[in-house]
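Asks: predicted model and sequence follow; I will ask about them next.
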Amino acid sequence: MSMSHIFRKSRLAVSCGILGVRISCRFIFTHKMSVKQAEFADTNGFESKTPFLIGVAGGTASGKSTVCQRIMEKLGQQHKEQTERRVVCISQDSFYRTLTPSERLRAERGQFNFDHPDAFDDKKLLTILKDILAGKKVEVPEYDYITNSISNRSHTIYPADVVLIEGILVFYFPEVRELFHMKLFVDTDSDTRLARRVPRDIMERGRDLEQVLNQYMNFVKPAFEEFCLPTKKFADVIIPRGADNLVAIDLIVHHIWDIMYKKRPVKIANGCNGHLEVEDGGSGRRMSGSSEDTLSR
């Protein structure tokens, strides 16, 4: 199926003025990955494979997790057993560092900055990602938002074809950023993000309204502008409106489908200012051809 036919089918409008999906003028499938993924024997009892690593960044409550969920749903991975999944997702929140006693007290009062790079154990994240790229089975800890600490529970990540890593600062640390084969930035309006964060933190994380608003104004918003937003320039694909951007999700799913089934990636043509700018026409139609029967909405 030609690229022009895919675009017609999806009702994509190429526009210089409205940014829907920005794709760098190059292969999305970078030089870091060969067309055929390497597979080799592993000592932990599972078939080892070098996965395609995708970073998903964006501000708080921008829809990063939802974008990852949509991708997994469309690829039919959401309800598979962990050992059978070919696409898995990991949250950067699992790599918050252990707080000191004084930091824990400040966190309980909503006075600790969890959006600052120093709040994360980037070395541990780097080690886990390198193990994943080496085709190893890894244990990823679970973070407890109520107690602001790493819980005793963890979940096992088995070798997979595609691994999604989502978090506010996944592009901030250079050594981590260089590991990604594709980088997505979920770009959502700040008012929308705040409107999502307030009820989430109150209902799911046991915060009160005053604490949530104070934390947002004193820590979350300044940290986003200083640390998260500047990493947008590293993204290969920028997704406005997050999971509501159906065309962007379908484009990414189509590319992941090609990776999973070892097809040669499609080269995207130039658009305005060296980027392809795609406006979501709201049709929500699939962009793929051979995968259309499988990618369920």
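Replies: Thanks, I have it.
Asks: contacts and neighbour counts: CA atoms only from here.
Replies: OK.
Asks: which ones are touching the residue nearest to residue 92 when sequence neighbours are not counted?
Replies: Computed as C-alpha to C-alpha, 6 or more residues apart in numbering, the closest residue to residue 92 that is not its neighbour in sequence is residue 167, at 4.8 Å. Going by C-alpha atoms under 8 Å, 6 or more residues apart in numbering, residue 167 touches 56-58, 64, 91-93.
Asks: pick the one among these closest to residue 188.
Replies: Checking those against residue 188 with C-alpha to C-alpha, the nearest one is residue 58 at 7.9 Å.
Asks: could you tell me the end-to-end distance of stretch 6-22?
Replies: 17 Å (C-alpha to C-alpha, to the nearest Å).
Asks: could you look up the SS state of the spatially most central residue of the chain?
Replies: Central residue of the chain (C-alpha atoms, centre = their mean): residue 56, 2.2 Å from the mean position. Three-state call for residue 56 (DSSP: H, G, I helix; E, B strand; the rest coil): strand.
Asks: next one for the comparison:
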Amino acid sequence: MKPLIIGFAGGSASGKSTICLKLKTLLEPYLSVTLINGDCYYKEKLPNTTAPFTGKLYVEYNHPDVMDFEAMDSAIIEEVKKNPDVILIEQAMLFCCEKIRNRLDGKVYVDCQADERLARRLKRNMEYGQDFEEILSYCLDSVRYRYDEFVAPTRWYADIILNGSSMPQNGTEMIAAWIQRKATEQKREKTSL
């Protein structure tokens, strides 16, 4: 039986990781769940990018070409071999890769307003020791531009668009119920063969 593979895309700090962790918690009493963090699959050598309006140079983290989608796909294949009931994969640009998109049984785009994503990113990255001005400049000069160019358009691939504002408790619980139902149906089909 093939695991149910669900992908989560959306802007940085939209709530993808939080939602996936919550889903894992909700599902694990009933199903085995593997979580793949797509941020582990950036290429080793990242190019610089020039911000379109300020001309400032930044390391490029927000273009699909900086993702090692082949390594991510190999990791998915390896996890499938371990035969969990469910695999959850999250990465902002996940739906940019057609090969991976085609592996997904469900695609969830986590939507969240830009101001809320910026506030979350500032809080998160400052906890990592980054400077407020540095984070703000990078987001305004590069992240939002690339979000509009590459991430936002992938919402059209989504089966579900989930509101990532605040804590999307109801939506997360609905997705958990759907995953549990689909995985249970798959198990039933396997045992009836």
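Replies: Okay, I see it. Keep in mind that this is a model prediction, so the values were computed, not measured.
Asks: re the thing from before, please list which of the contacts of residue 167 of structure 1 are preserved in structure 2.
Replies: Checking those against structure 2 (both residues aligned by TM-score structural alignment, their matches' C-alpha atoms under 8 Å), the contacts still present are 56-58, 64, 91-93.
Asks: for the stretch 1-150 of structure 1, what spans make up the strands?
Replies: With strands called from DSSP state E, counting those that start in this stretch, the stretch 1-150 of structure 1 shows them at 13-14, 22-24, 39-40, 48-49, 52-58, 87-91, 138-144, 149-157.
Asks: would you map the helices across the stretch 1-150 of structure 1?
Replies: Applying DSSP state H, counting those that start in this stretch to the stretch 1-150 of structure 1 gives helices spanning 3-10, 64-74, 101-108, 122-133.
Asks: can you tell me which of the ones you listed comes nearest to residue 196 of structure 1?
Replies: Proximity to residue 196 of structure 1 (C-alpha to C-alpha) singles out helix 64-74 among the helices of the stretch 1-150 of structure 1, at 12.3 Å.
Asks: and the counterpart of residue 228 of structure 1 in structure 2, how far from residue 6 of structure 2?
Replies: Alignment note (TM-score structural alignment): residue 228 of structure 1 maps to residue 151 of structure 2. Distance, residue 151 of structure 2 to residue 6 of structure 2, by C-alpha to C-alpha: 17 Å.
Asks: could you check which of those two is surrounded by more residues?
Replies: residue 151 (24 against 20; other C-alpha atoms under 10 Å).
Asks: can you tell me which residues contact the nearest residue to the more buried one once chain neighbours are set aside?
Replies: Once flanking residues are discounted, residue 151 of structure 2 sits nearest to residue 93: 5.7 Å by C-alpha to C-alpha, 6+ apart. Residues in contact with residue 93 of structure 2, defined by C-alpha under 8 Å, 6+ apart, are 9-10, 64, 150-151, 154.
Asks: follow-up on the earlier one: against residue 254 of structure 1, how distant is the residue nearest to the centre of structure 1?
Replies: Taking C-alpha to C-alpha, one finds residue 56 of structure 1 at 17 Å from residue 254 of structure 1.
Asks: same check, this time on residue 175 of structure 1
Replies: In terms of C-alpha to C-alpha, residue 175 of structure 1 sits 28 Å off from residue 254 of structure 1.
Asks: so for those two, which sits in the more crowded spot?
Replies: Shown here are residue 175 of structure 1 and residue 254; by other C-alpha under 10 Å, residue 254 has more neighbours (24 against 12).
Asks: mind telling me what element residue 159 of structure 1 is part of?
Replies: If you go by DSSP states H and E, residue 159 of structure 1 is not part of any helix or strand.
Asks: and it, how many neighbours?
Replies: 29.
Asks: show me the longest helix that occurs in structure 2.
Replies: helix 169-192 (DSSP state H).
Asks: show me what counts as buried in that helix.
Replies: With burial defined by 16 or more other C-alpha atoms under 10 Å, the residues of helix 169-192 of structure 2 counted as buried are 171-173, 175-176, 179-180, 182-183, 186.
Asks: let me know the secondary structure of the counterpart of residue 138 of structure 2 in structure 1.
Replies: Under the alignment (TM-score structural alignment), residue 138 of structure 2 pairs with residue 215 in structure 1. State at residue 215 of structure 1, reduced to three classes by three-state DSSP: helix.
Asks: closest to residue 124 of structure 1 out of the strands of the stretch 1-150 of structure 1?
Replies: strand 138-144 (10.1 Å).
Asks: who does the closest one touch, helix- and strand-wise?
Replies: Secondary-structure packing of strand 138-144 of structure 1 (3 or more C-alpha pairs under 8 Å, 6 or more residues apart in numbering; DSSP states H and E): helix 122-133, strand 149-157.
Asks: if we use 7 Å, what do you get?
Replies: strand 149-157 (3 or more C-alpha pairs under 7 Å, 6 or more residues apart in numbering; DSSP states H and E).
Asks: now do the strand it packs on against strand 87-91, angle only.
Replies: Calculated by axes from the mean of the first three to the mean of the last three C-alpha atoms, to 10 degrees, strand 149-157 of structure 1 forms an angle of 170 degrees with strand 87-91.
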